[in-house]
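Engineer: sharing a model that was predicted from the sequence below.
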Amino acid sequence: MKLQRRVLVVILSMFLAIGVVFTPITEASEVHAASAYPNLERSINLIMSDSRMKAINSSVTIRKASTGEIIYQSDADKKITPASTLKLLTSAAALDTLGEEYQFTTEVLTDGTISKGVLQGNLYVRGQGDPTLLKQDLDQFASQLKKQGVTKITGNLVGDDYWFDDVRLSPSIDKSDESRYYAAQITGLTLSPNKDYDAGTVIVEAVPTQKGYKAKVKMTPETGIVKVINRTNTVPKGSKNTLSIKRQSGTNNIIISGNVPVGSSGKKEWVTLSNPTAYTLDVFKKSLASKGIKFSPKSVVRRGIAPADGQVLAVKTSMPLKDLMKPFMKLSNNTHAEILAKTMGRQKYGEGSWNAGLRVMREFADSIGLNSSEWRFEDASGMSHSNKVTSAQMTELLFLVRSAPWYSTYVQGLPVAGANDRFIGGTLRNRLTSPLVKGKVIAKTGSLNRVNSLAGYAETKDGETLIFSILTQDQKSSTIPLIDKIATVIATSAN
């Protein structure tokens, strides 16, 4: 049964059984609270009257999870930049469109034949955007080829990344962000350096050597497509660490500059690559070489389309989407969001593009009863300041998805307040750590320049679950302390 039908049945049954009618959303700046939560109203109004909150734009809505009834709102219809809380819509749409068991596939195949240890033909790697592909998977591919007797390849090494279109960066990515892990290029064939799965990045680490000498640089995984420009200097112990690690825009030149003190840990950065497909192929070629598999001197590494009837030599399938939800949502992985958007577009419309993927997200919103015209977004991760939504719509989303068959997977992906484990607490592991609140708030964080947000679920003192969305923008300093105060009020309230 479709989610929309299930939602309508649930709502209709509530109307018939107890006559519940949702509290209508009032005009901007009006504040409303149900009489059952007078202390919550007073406490949050006090926070909202803080000069820091009055000087910015904000939108706050709180609902009962059991009925969807709004029990508090302040500028509930004001459109605010959601930052990464937009991923609440992206992940819901992905679970509904792709399914919890969806897996990405990467294939190694050939258009030739294997005879006496020689693969006569090209070797292709065809990707579907798997953000969890690791060097160890490429090593495994090489081992499988070795077991099939391959020691030499006469043709080229070809990367097929055509599962997605050629637009690799969303409109929201500024040149100053291009080298940062949160702004990786989105391609059909990409590689992650470790199990945080920041696809399309390489880990670059600079550590001190001896005074007067350059820092030692290490990359994980090692790749030859990167040119490291080392402008560092090791300085005496106790000096200031001024290391900077950035990729030069439009190139794969990684410039490392500044001073690194003796005895310090140096600096480590996840740096994006300008061509994730070429990066993946380069690391794979090294994996092949490590197994004694060589290419002909005339062989080249290039991009191309794998033959539809090619012989598949090795396959890797990713973890299912229900498991990917944790690194995606707990760590707020932007690349995962954009990959999922393009995957949704490919799945539903045969087009792995942002246009198609965002269309699927809007259609999903409408299908469950949201008003997609109240949502404006040009990416799926929340990176764009042009993205806008109201707290009323955000909380309605969080209410409606509770009837979905994949809801348990959805909510288990959200960060848990104060939980130390990165894959439980995620971006909330160092927030809301008071014993009164720890573990009682399960929510998605959002943060951009001059923007902070938090949206999710909170268990009250009486054990009731409330849904909340707190969106703020245009602040001169972080509003996280004030947002956390509101979340604390919700979690410690009683009716």
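Structural biologist: Sure thing, it's come through. Numbers count the residues shown, from 1 in each chain.

Engineer: going forward, measure contacts and count neighbours with C-alpha atoms only.
Structural biologist: Noted.

Engineer: what residue is smack in the middle of the chain?
Structural biologist: Nearest to the mean C-alpha position of the chain, by CA atoms, centre = their mean, lies N333 at 2.3 Å.

Engineer: unless I'm mixing things up, that one is touching A184, no?
Structural biologist: No. The criterion here is CA atoms under 8 Å, and N333 misses it with A184 at 10.3 Å.

Engineer: which parts of the stretch 201-350 of the chain are strands?
Structural biologist: Along the stretch 201-350 of the chain, counting by DSSP state E, counting those that start in this stretch, strands occupy 201-207, 216-220, 227-235, 244-247, 253-261, 267-272, 294-295, 301-303, 311-317.

Engineer: what is the fourth one packed up against?
Structural biologist: Contacts defined by 3 or more CA pairs under 8 Å, 6 or more residues apart in numbering; DSSP states H and E place strand 244-247 against strand 253-261, strand 267-272.

Engineer: wouldn't S318 be in contact with T105 here?
Structural biologist: Yes. Under the criterion of CA under 8 Å, S318 makes contact with T105 at 6.4 Å.

Engineer: got any residues that touch both of those two?
Structural biologist: D130 (CA atoms under 8 Å, 6 or more residues apart in numbering).

Engineer: and the helices in the protein, which stretches?
Structural biologist: Assigned by DSSP state H, the helices in the chain fall at 3-18, 38-48, 51-54, 87-98, 135-147, 276-290, 321-325, 334-349, 354-367, 391-400, 407-412, 422-425, 480-492.

Engineer: out of the ones you listed, nearest to K237?
Structural biologist: With CA to CA, the closest approach to K237 among the helices of the chain belongs to helix 422-425: 31.5 Å.

Engineer: ok, and here's another one to check against it:
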Amino acid sequence: MKKLIVSLLLFTTTLFSQTDPFTTADDIDLLLKDDFFQGCQLAVDAYDLTAKEIIYRHNKKLLMRPASNMKILTTSTALYFLGSDFTFKTIIAHDGEIDDSVLVGNLYFIGGFDPDFTSEDLDTMIMQLKDEGIAKIEGNLYGDVSKMDSLYWGNGWMWDDDPATDFPYMTPLVINDAAVKVVVKPTTVGNKPEVSFIPDLFKPKFINNAVTVKGDSSDLAVTRDWLHNSDKIIVRDSVGIDDEPDTTAINLSRTNNYFLSLARATLEKHGITVKGKCDTSTAPEDVEVLIEHERPFSEVIVNLNKTSDNLSAEMTLRALAYQFNGKGASAKEGVKIIDSLITIVGLSQKDYRLVDGSGVSHYNLVTVELLNEILKYFYFEKEDLYQILYDSFPIGGVDGTLKGRMKEPPTYENVHAKTGTLSAVSSLAGYLTAKNGHMISFSINTQSFVGSARTARDFQDKICEILANIDD
């Protein structure tokens, strides 16, 4: 009789265990059985912020390259230590004296790490300068780049990524994303296409070896002589006569010269003549400030995270370094400030390797645990800053680097997350709201795969879908 009762209990337990629905962890575990993960690494950390419960963890302490998820560390650190009201300033100042309409002295453009400064901003400042009554500059035009060290590229950046605009040559005196746009327009069959530049006040040297051909069979290549560290633009191969004008953005290596050449051309456009030369020099302490252009970090962070702008991240890192260490700001000093935030959230900076602010470097090593702890800390401890961080992330299916993903519910218009992509690396970290109304933070990283990141992204999207469908 006892044997019968025990058998019935075992049968009943087995029956009910077979009919129990899959848990969230089971659903994610099932995904991870795909053959894709036999040859690559995956780490996941998901947390229910409302219930204060762990949802899922897999390889949470595995060190991986964050790619642009590094920007979460950079922007959260800037929000914490600089504040949302921090402003990037570009300054026009002068030494000497202004006699009637003549500046008997030098004009200084002092860089303040503004990553979004444009030719239009420069034009506005020059117009204000003209309104001050200045019509002639007897001295020189100087670019003051002393707030930053002389390292124009990040540690661990890949030399063969040049001249893509995602890998800008850095200076605190940025203009037009440190890049020029090359416009190539077909002319007549057999002849060279027309080449122009945006901004049109910039006149770089260029070689036009391209030819206009019949139809729309364009095979155009636009680059610069980056192997010789030259800003000479090279246009080659062919453009179809039926093609629309082609526009290609190219980074520039001599970014300070770029700014100063545009400054001089803009001054002359507005009738202000310059007698002297253009060069870089540190402004004396007693210069008189004439014009200031300010841009709030609350504006910069949106473009930085939504479009994953590397230049903005690197300028933000150096602004952090300058704020706490003064002139000659470096990535190394900026990383020390990020280390401070890591300590504040309860982890040890000794467990990670950080070398830049954008995640371009292949030397960075972090964990999904670290990224999720940052997200959790801002949610629980920094409500006002959390909202700014949350709003700066791309929205699934709507904008930024998530615009082409997550086009259907429950992730559409729901997931707010930062993407990251490097060769053999794909990451995603941020927030979403589950069907039960709970807010969830998560960090997912996949690396060491071959080929396109599309498969890794698809799995990230599926994990987000599973998390968003939690309804108990």
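Structural biologist: Yep, it's here. These figures come from a predicted structure and were not determined experimentally.

Engineer: list the contacts of stretch 461-474 of the first structure.
Structural biologist: By CA under 8 Å, 6+ apart, stretch 461-474 of the first structure touches 56-66, 80-82, 390-392, 394-395, 398-399, 450-460, 479, 483, 490-495.

Engineer: so that stretch matches what in the second structure?
Structural biologist: Mapped onto the second structure using TM-score structural alignment, stretch 461-474 of the first structure covers residues 435-448.

Engineer: who's in contact with the residue in the first structure that K336 of the second structure lines up against?
Structural biologist: Mapped onto the first structure by TM-score structural alignment, K336 of the second structure lines up with R359. Residues counted as contacts of R359 of the first structure (CA under 8 Å, 6+ apart) are G345.

Engineer: gap between R359 of the first structure and Q393 of the first structure?
Structural biologist: Noted for R359 of the first structure: a distance of 18 Å to Q393 of the first structure, by CA to CA, to the nearest Å.

Engineer: N452 of the first structure now?
Structural biologist: From N452 of the first structure to Q393 of the first structure the distance is 17 Å (CA to CA).

Engineer: the more surrounded of these two?
Structural biologist: Counted by other CA atoms under 10 Å, N452 of the first structure and Q393 do not tie: N452 has more neighbours, with 26 against 21.

Engineer: the more buried one pairs with which position in the second structure?
Structural biologist: So, by TM-score structural alignment, N452 of the first structure is matched to S426.

Engineer: its match touches V450, doesn't it?
Structural biologist: No. With contact defined as CA under 8 Å, S426 of the second structure and V450 do not form a contacting pair (11.4 Å).

Engineer: ok, back up a step: the second structure: which residue goes with the residue nearest to the centre of the first structure?
Structural biologist: Looks like N333 of the first structure aligns to D309 there (TM-score structural alignment).

Engineer: can you count the residues close to whatever residue of the first structure lines up with M406 of the second structure?
Structural biologist: Under the alignment defined by TM-score structural alignment, M406 of the second structure corresponds to L432 in the first structure. Counted with other CA under 10 Å, residues neighbouring L432 of the first structure total 22.

Engineer: before we move on, what about A331 of the second structure?
Structural biologist: Residues contacting A331 of the second structure under the criterion other CA under 10 Å number 25.

Engineer: if we can go back for a sec, what residues are up against the match of M406 of the second structure?
Structural biologist: L432 of the first structure is in contact with 417-418, 438, 484, 488, counting by CA under 8 Å, 6+ apart.

Engineer: and if you look at K407 of the second structure?
Structural biologist: Going by CA under 8 Å, 6+ apart, K407 of the second structure touches 396-397.

Engineer: rerun at 10 Å
Structural biologist: Taking CA atoms under 10 Å, 6 or more residues apart in numbering, we find K407 of the second structure in contact with 396-398, 413.

Engineer: what does D282 of the first structure give?
Structural biologist: Going by CA under 10 Å, 6+ apart, D282 of the first structure touches 157, 222-225, 276, 288, 301.

Engineer: residue in the second structure matching it?
Structural biologist: Under the alignment (TM-score structural alignment), D282 of the first structure pairs with S261 of the second structure.
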